[in-house]
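Q: sharing a model prediction with you, sequence too.
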Amino acid sequence: MHHFAYRRGVSHASVLHAEEVDLCALADTVGTPFYCYSTATLERHYRVFAEAFAAAPDTLVCYSIKANSNLGVLTTLAALGAGMDVVSEGELRRALAVNVAPDRIAFSGVGKTKEEMAFALDEGIFAFNVESEPELRALSEVAASKGLEARIALRVNPDVDAKTHHKIATGKAENKFGVPFDQAPSLYRQAVTLPGIMPAGVHMHIGSQITDLSPFRNAFALLSELVGTLRGGGITIDFVNLGGGLGIPYRPDEAAPPLPTEYAALVKEAVGDLGVRLLFEPGRMIAGNAGILVSRVLYVKPNQTKTFTIVDAGMNDLIRPTLYEAHHQILPLVEPTPETPTRITDVVGPVCETGDYLALQRPLPELHAGDLIAVMTAGAYGAVQASQYNSRLLVPEVLVSGDRYCVTRPRPSYDDMLAAERLPEWI
């Protein structure tokens, strides 16, 4: 569910609104393209997930910042009590900037530097999710040099097929993430001997946009087995981090993914008797449907074989269709009438790449130059992956709450873009 819907606008036409904000009017004020996020949707999705685990005695929901790192979004979630899952020092600093307590932050990622480790240790984060033996040794070296102790969970790769896109699967043997399941016990025994390391948990995250519970069931069964093995060997495990990955609907005609309550029932069945603190890292499930990308049609260009609808948002603003072959629903901001004809079109951007598209061969209400469109379900892995390719300005981000809005990340000027670079002194 999201809070984007058609309603009577300031122009008296039926216009797509973000909560109570007329998006056509907002586009005229902010300029296009821009991202728009709904506070009500963010809050609802977080609460639905957190409340699914209300019966669990000790649960920490760490929102995955990599999905959407906008400070307005993070502040909204922090106010609800969310912890944060980070994968870089930059993300950790964002979490701290919105007053998330360090002991509610988990640090993931396969390539943590020693500098990042040192900063996180000094801040006193809850735990590191360690992904390899070399990383474990590096963290021991840094922690010991500071006279500190790093609480860790090894990220264990269960070699489970998450049945998702191959670029967002993380739990198979060929993926770069985690340590092999059969090597985990020996690495935990090694961790116990290392200075500055306190093994306390097990981490398992098998991928993103998972719409079938069976991969979770298979992975969590292995996790439960591993906890038993570790405890049998005298290693204390007091938390498990079950990752994220629960999918969301991108197409209005597709089957609904599992509900958080169904996921929670599976978690209870699989690990409910372990007597551990439960950590989760949802990202897309909270932010995905809470955001859209608004763009304006520049030209409609027919040729011998197809029609191109050229818009002012490109792959540098939203790379998911090009990178993941992702489908995003596209809606005109002004609601079409029943008499509006439908045309099959490629919706493409201005970037000089054939792969610059938002939709291919999509049946859409007939569009004309100047029309506005919304690319739906763009709140996760949208703005965070934006770039200045073709020297295009970064897309701004807007947060809406009721009838109010705030440009939480303004569009930079061309002067800002140029001022960020320096010429060598010999030129």
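A: Cool, the structure landed. Numbers count the residues shown, from 1 in each chain.

Q: every contact and neighbour count from this point should use C-alpha atoms.
A: Will do.

Q: centre-most residue in this structure?
A: Residue closest to the mean C-alpha point of the chain, counted by C-alpha atoms, centre = their mean, is residue 67 at 1.7 Å.

Q: what's around residue 304, how many residues?
A: Per other C-alpha atoms under 10 Å, the neighbour tally for residue 304 reads 5.

Q: equivalent analysis for residue 329, please.
A: 17.

Q: surely it is in contact with residue 250?
A: Yes. Under the contact definition of C-alpha atoms under 8 Å, residue 329 touches residue 250, with a separation of 6.8 Å.

Q: the longest helix in this structure is where?
A: For the chain, the helix that runs over the most residues, judged by DSSP state H, is helix 213-232.

Q: that helix: which residues count as buried?
A: Buried residues in helix 213-232, counted by 16 or more other C-alpha atoms under 10 Å: 215-224, 226-227, 230.

Q: tell me who's in contact with residue 409.
A: Applying C-alpha atoms under 8 Å, 6 or more residues apart in numbering, we find residue 409 in contact with 70, 396, 397, 398.

Q: here's the one I want to compare it with:
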Amino acid sequence: MTPSAFAYVDGVLHAERVSAVDLAEQFGTPLYVYSRAALTDAWQAYAGACQGRRASVHVAVKANSNLAVLNVFARLGAGFDIVSSGELARVLAAGGKAENTVFSGVAKRADEMREALIAGVKCFNVESIPELDRLNAVAASLGKRAPVSLRVNPDVDAKTHPYISTGLKSNKFGIAFDEARTAYRTAAAMPHLNVIGIDCHIGSQITEVAPYLDAIDKLLELVEQIETDGATLSHIDVGGGLGITYLDETPPEIGHFVRTLLDHIEARGHGQREVYFEPGRSLVGNAGVMLTRVEFLKPGAEKNFAIVDAAMNDLARPAMYEAFHAIAPVVQHAAGTTPGQIYDVVGPVCESGDWLGRDRHLAIHPGELLAVHSAGAYGFTMSSNYNTRPRAAEIMVDGDQAHVVRAREEVTQLFAQEAVLPA
């Protein structure tokens, strides 16, 4: 990632060449701020490693679905990975192409399948026999054949948080490994399906290469069995899930990760197949911060609290996963001028789970700004209006320019679609 994407200049945090203080003053807080340079550099790391290889990259829209973010990737030639027809609509609105979009997800509705077939998506990643039946019926109603890849659950431990581990046999995702060959036979017999690949996604925030290699080995073993049954699989989808550094994690560098997987697949004799990557967090996570203002400093009997204007509705990951995000003052105090204390950084939502960081050493005063780092992935996309709180604005910084890419919601918008009972 660009080292200067979020850096201090004369003691003030900047996003590229724009002061975070100026952003907060102009656009208010809580505020999501993204760096175009950081997004571009992360993409180029994937694209560069894939250059000259049979490989393509599909951005996981669920990580950050802002139109401007998607448009940055679309301009760079990205494909996309979606999990709903709403995400498909976003991809198309952002300039992405349906024919370069993979439709994943465990519970696609018939109307979503229909929309995706009409748009002409690249492939459906199917996760169950009933889904195969539904997709075959929808495709028949349109006189089409749906391109299909089956998501196989390889029962590989990704060694990540249980809520974001998706490749174990106890997870809801994918077709059980032992049942996959039969599922492929079933799919191949359906007249309105065109079986073209195999898919696997074992989890998120994975910081080691080994689980990927274990999953790939199991997939390739299965591919060889499937092809003896008469099918031809033109691609292998290895999913996403590569982790980022939130605190002290040491995930593999993107280019090394991509080349290692591609080399492994080629060494196993499957270099003729295209490989799909579906990164999300590793593209956008460290390309965004959330700015928040300190409302009160509240001493307690056992803890001190820094109460800020951002809450669990703005950034759900700490409350949901006990996730760590680095939190730092936007303006650095000169050494020794402001004594530091240990604070829990908490929000105004009426839940004990409303916290952004625990036991943080901060030298701060009420009214000052804090930056919550690594907030570009699963930040705004998971935000809500709990406690009737308008969602934050989103800003894209491009060099010395700041663009509003989503305006802050107004309270009246939140109940504009509601109605009271008639008199």
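A: Done, it's in. Computed from a predicted structure; not experimentally measured.

Q: what's the TM-score here?
A: TM-score of the superposed chains, computed with TM-score structural alignment, normalised by the length of structure 2, equals 0.97; 417 aligned residues with a C-alpha RMSD of 1.1 Å.

Q: picking up where we left off before, wait, doesn't the residue nearest to the centre of structure 1 sit right on residue 285?
A: No. The criterion here is C-alpha under 8 Å, and residue 67 of structure 1 misses it with residue 285 at 9.3 Å.

Q: just the strands in the stretch 51-200 of structure 2 please.
A: 55-60, 79-82, 101-103, 123-126, 146-153, 175-176, 193-199 (DSSP state E, counting those that start in this stretch).

Q: how about those strands in JSON lines, adding mean neighbour count and distance to residue 21 of structure 2?
A: Formatted as JSON lines, these follow (neighbours: other C-alpha atoms under 10 Å; distance: least, C-alpha to C-alpha, whole Å):
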{"stretch": "strand 55-60", "mean neighbour count": "24", "distance to residue 21 of structure 2": "31"}
{"stretch": "strand 79-82", "mean neighbour count": "28", "distance to residue 21 of structure 2": "34"}
{"stretch": "strand 101-103", "mean neighbour count": "26", "distance to residue 21 of structure 2": "38"}
{"stretch": "strand 123-126", "mean neighbour count": "28", "distance to residue 21 of structure 2": "44"}
{"stretch": "strand 146-153", "mean neighbour count": "27", "distance to residue 21 of structure 2": "46"}
{"stretch": "strand 175-176", "mean neighbour count": "22", "distance to residue 21 of structure 2": "49"}
{"stretch": "strand 193-199", "mean neighbour count": "23", "distance to residue 21 of structure 2": "45"}
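
Q: so for residue 422 of structure 2, which of those strands sits nearest?
A: Closest to residue 422 of structure 2 of these, according to C-alpha to C-alpha: strand 79-82, at 40.5 Å.

Q: to which residue of structure 2 is residue 233 of structure 1 aligned?
A: With TM-score structural alignment as the criterion, residue 233 of structure 1 lines up with residue 229 in structure 2.

Q: could you measure from the residue nearest to its match when sequence neighbours are not counted over to residue 310 of structure 2?
A: Leaving aside its sequence neighbours, residue 229 of structure 2 sits nearest to residue 185 (C-alpha to C-alpha, 6 or more residues apart in numbering; 7.4 Å). According to C-alpha to C-alpha, to the nearest Å, residue 185 of structure 2 stands 51 Å off from residue 310 of structure 2.
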